[in-house]
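Participant: prediction below, plus the sequence it came from.
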Amino acid sequence: MALAVALTGAPAQAAAAPGAPGIGDPYFPDYGNGGYDVSHYDIRVRYHPGADVLTGTTTILARASQDLSSFNLDFALNVTSIKVNGWTATYARQGDHEVVVTAPRPISRNQFLTIVVQYEGVPSEVVAAGYTAWTKTSDGALAIGQPEIAWWWYPSNDHPRDKATHDISVLVPDGVEVLSNGVMPRAPRAEIPGWTRWSWRSTRPMASYLAFMAIGQYEIVTDTAPNGLPVINAYSENLAEYATSARASIERTSEVVEWAEGIFGPYPFEAMGGVAVAPSTIGFALENQTRSTYAAEFFRRGSDPYVVVHENAHQWFGDSVAVDTWQDIWLNEGFASYAEWLWSEYTGEGTADELFEFYYNLYPVTSSFWTVKPGDPGPPNIFHPAVYDRGAMAVHQIRLAMGDNAFFALLKAWTSARKDGNGNIAQLQALAEAISGRDLDAVFTTWLYTPTKPALGLAGAAAARSAGPTATRTEPKSFQKINAVHQELANKNW
């Protein structure tokens, strides 16, 4: 009788339900998935460069955040089998990048999950979201893209809200190099006749779009940074006339990071470096965690430290502190662009005031540039030049409104408090107001959310202090370099 009473009084368990097909991003509703949180990806792939054939097994360690009857994975290649906690699961494709996995046994909230997915395909032939992010090259391939790339080489919960650590292991023909994130826990080694396995490990949580592979013929250069961390740079053997200027830029990575630590706080990851890819391969640079990747064309006019500054600033703003939703992209691009202005000040090539004045005058009031709101650019415009250029102008206006002491305290407080996590614009504004003791709503609203060219008030006028007549001004020395970076970024080939 006592047992019966206890059972009668027990709360009823919630019924198992499918996990949501999206994580809740207002711009990309079906990106990411609900019902579980990933802690680690173990990715093992074999790649045949000539045929562009990829076969792989990815093991996902996760925890259920609800009672689940099914859940989704973001993935575009052909799946051959899925097991959940050792049991064979059924699955079905839904759309071009969703795989719906039906649980072979009930999954309870907080239950640990080991999800093993086997797959194969020719990534360059797979179209999802209207394009192919995977790039086949003459000597291998590049798995690099934003906001999507994982779909073409490993199944994931593909949204910055669900970060995880990564082990990435790639089997390629002997003589082919593989670059990826983090450090190499072991040297490349022969595993079967004619094939070599490359292993990479990321020990800090990483958004899935920041995981990358560069496969092909690369010269790898290693060193140790002043902060004691390993530096791993790589240069395509097909760089031709871009080789020396690429090296003169990317080999300054540890110098740039040391400078940035003084502004943003301690470097947040276990390694650093960069990869220069062959000409006519990609049309952008991307801040892959610990190892930014650069199109050769960034260096066609000579060395370009500004793109190195931009991508390494993202290690704090974008990688360590990721966007909460893709609407918050200004937190990535506005601050990385402004880091270029700070580097320009540091090297004596033009002050942030001068750069603000130049960019403000560059776009006439009638330009459609001003109609894009950096704080809410809309899905088609997340990489619009306004997110970068007006985004940097917005950061400068926030600096002027806060004062330098409070502004630079904000940069370190933001990257420290949200390390390995996420943030949104409202949270940044709240922190800025708490640190400065000032109401900053007008400056945030004007520069991030108003679709017209802002008029310059007293704070904005500080950008022209001691400048003299605009007609007699010459552009800052850094402008040509910085503008080239933004032009390349504006021409991204997603």
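Facilitator: Everything's here; your move. Residues are numbered from 1 along each chain as shown.

Participant: going forward, measure contacts and count neighbours with C-alpha atoms only.
Facilitator: OK.

Participant: now for the nearest residue to residue 204 once chain neighbours are set aside, how many residues are close by?
Facilitator: Spatial nearest neighbour of residue 204, chain neighbours left out: residue 165 (5.7 Å); criterion: C-alpha to C-alpha, 6 or more residues apart in numbering. Neighbourhood size, residue 165 [other C-alpha atoms under 10 Å]: 20.

Participant: also this one, for the comparison:
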Amino acid sequence: MVSCPRRIAGVPRSVRSVLVRSVLVLFLLTACSGGGGRGADGAAGVGDPYFPKAGNGGYDVSHYDLTLAYDPKGRPALSGSAAITARAAQDLDSFHLDLRGLSVEEVTVEGARADWSRSGQELSVRPAHALDKGETFRVTVAYSGTPRPITDPDGSREGWLRTADGALALGEPVGSMAWFPGNHHPSDKATYDITVTVPKDLTAVSNGEPTAERTADGRTTSTWHIAEPMASYLATLAIGRYTVTRSTTEDDLPVYVAVDPTQVSASREVLARLPEIMDWAQNNFGPYPFSSTGAIVDRPEDSRYALETQNRPVFPGPPDTATLVHEIAHQWFGDSVTPRTWRDMWLNESFATYAEWLWEEDEGGATAEETFTDLYENGEEDYPGLWDFPPGDPPTAADISSDPVYQRGAMVVHRIRRTVGDDTFYDIVQGWTAAHRHGTADTDDFTAYVERQAPDQDFDEIWDDWLHGEGKPELP
């Protein structure tokens, strides 16, 4: 409740009346608009079905410019500045960034100091001046600390992992917020420039292509440019002692490979097949969507799982050929065509797993049909939870990387191939990767696309029983 003065001394009654009315109107407009701004607060999270706090509403990021310094013996170990270019999707009085741990020292928006506060993984930013819908703005966050790993719902570790000689940053699904602030949800992709300074006896490797390197005062600074849009969970930073090789494929695509010295000998044979696998993948999935390829091979104890980080997947020790094929296939399925929510994870893993089946078929091993049949008849022996839930509807966040998403998801892909025949199947696969290149897509987008490409076929049984149905489907 607000009380107003009954008299304004020294002002004629008629003028006082006008002033009072004007002040009242101004007060009501201000109160109704939320206290001085015509905007609103951007949402803290995009409402993902499995990670509702991931990402943020009210804006879209177009570019991250990260400047980092890391010293495993330093206190703090990491210091950084993240300059984030974004476009307001609504009028904004404030907005959020995702950042786990680390200490924030200063936040600016368009060069002016902004108010900020922390609550859990949310960094709330209130600019000095409200942002208009459609306005492009730049927010810069200075921060430091010792980044920590994050434990996933399924028990695996991501985020910032200390290694024997440095660190390894892995982000799926939400680990990237452990080392830089951002809009950490796959629905918001952006380009990147990442500049990293480390002690000169260490090497820093990231996504994209290296554009500069210099050594001075006992420290080496390298810069990496990622020109194609990338979901933040695909960003990586590997710091340690690496044997680095640079080459090109037959069509002049740069290949950048970094291998822990203890893994070089055991990795040599399989990594030599990378250009061959790239050529095979392009023949099957369409033109390669990025400007370089490669791999990062660390020690087995450093991460314990492979990840399809953009441009160069990360492997815990030397991968076998099937795993290398799987992670390279992800460059199309997951990295270029990115799931709009984590419910759509099967779109990543089903095609990457099916790529393994296709590779084996083309190498003269079991056909995809034989792999499908053996999995249907005997799959519970290797994958006890194979029929626990449908790939399109994992019950919890802990299940989005479980066997049904991978194996039963690949069975969905094979059922599509059996239904439409090889010619139409490969048209669908290559058309899908072209239609959503560098974008995001969900399950409804995919099923609608398949139906448009094969309008004379009935896919209800595949969608209802194999993609979304409970239990083990019956074969017709």
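Facilitator: Right, received. Where do you want to start? The structure displayed is predicted, hence computed values, not measured ones.

Participant: tell me how the two chains score on TM-score.
Facilitator: The TM-score (TM-score structural alignment, normalised by the length of structure 2) is 0.88; 435 aligned residues with a C-alpha RMSD of 1.9 Å.

Participant: related to what we said a few turns ago, OK, contacts around the residue nearest to residue 204 of structure 1?
Facilitator: 39, 40, 41, 201, 202, 203, 204, 205, 206 (C-alpha atoms under 8 Å, 6 or more residues apart in numbering).

Participant: do you know how far it is from residue 60 of structure 1?
Facilitator: Residue 165 of structure 1 sits 10 Å away from residue 60 of structure 1, going by C-alpha to C-alpha, to the nearest Å.

Participant: among the contacts of residue 165 of structure 1, which ones are buried?
Facilitator: Among these, those classed as buried by 16 or more other C-alpha atoms under 10 Å are 39, 40, 41, 201, 202, 203, 204, 205, 206.

Participant: what residue is smack in the middle of structure 1?
Facilitator: residue 210 (4.6 Å; C-alpha atoms, centre = their mean).

Participant: and that one? What does it align with in structure 2?
Facilitator: When structure 2 is aligned by TM-score structural alignment, residue 210 of structure 1 is paired with residue 234.

Participant: what does residue 16 of structure 1 give?
Facilitator: So residue 16 of structure 1 corresponds to residue 39, using TM-score structural alignment.

Participant: what is the neighbour count of its match?
Facilitator: 18.

Participant: what does residue 249 of structure 2 give?
Facilitator: Around residue 249 of structure 2 there are 15 residues (other C-alpha under 10 Å).

Participant: the aligned partner of it in structure 1 and residue 35 of structure 1: what is the separation?
Facilitator: If you follow residue 249 of structure 2 across to structure 1 using TM-score structural alignment, you land on residue 225. When C-alpha to C-alpha is applied, the distance between residue 225 of structure 1 and residue 35 of structure 1 equals 41 Å.

Participant: if I pick the match of residue 16 of structure 1, what's in contact with it?
Facilitator: Residue 39 of structure 2 neighbours (C-alpha under 8 Å, 6+ apart): 33, 90, 91, 92, 93, 130, 131, 132.

Participant: before we move on, the earlier item: out of the buried ones among the contacts of residue 165 of structure 1, which are inside strands?
Facilitator: Counting by DSSP state E, these place 39, 40, 41, 201, 202, 203, 204, 205, 206 in strands.

Participant: aligned to the third one, what sits in structure 2?
Facilitator: Meaning residue 41 of structure 1. So, by TM-score structural alignment, residue 41 of structure 1 is matched to residue 64.

Participant: just flag the most distant two among the ones in strands among the buried ones among the contacts of residue 165 of structure 1.
Facilitator: 39 and 201 (13.8 Å; C-alpha to C-alpha).

Participant: about what we covered before: now tabulate the buried ones among the contacts of residue 165 of structure 1 in CSV and tack on distance to residue 149 of structure 1.
Facilitator: Converted to CSV, these look like this (distance: C-alpha to C-alpha, whole Å):
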residue, distance to residue 149 of structure 1
39, 19
40, 17
41, 15
201, 18
202, 17
203, 20
204, 19
205, 17
206, 14
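
Participant: which one of those sits closest to residue 160 of structure 1?
Facilitator: When these are compared against residue 160 of structure 1 (criterion: C-alpha to C-alpha), the nearest one is residue 206, at 7.9 Å.

Participant: what span of structure 1 lines up against stretch 330-341 of structure 2?
Facilitator: The aligned range for stretch 330-341 of structure 2 is 314-325, by TM-score structural alignment.

Participant: how long is the matching stretch end to end?
Facilitator: 16 Å.

Participant: could you do stretch 369-383 of structure 1 as well?
Facilitator: Stretch 369-383 of structure 1: ends 12 Å apart by C-alpha to C-alpha.

Participant: buried stuff in it?
Facilitator: Quick answer for stretch 369-383 of structure 1 (16+ other C-alpha under 10 Å): 369-378, 381-383.
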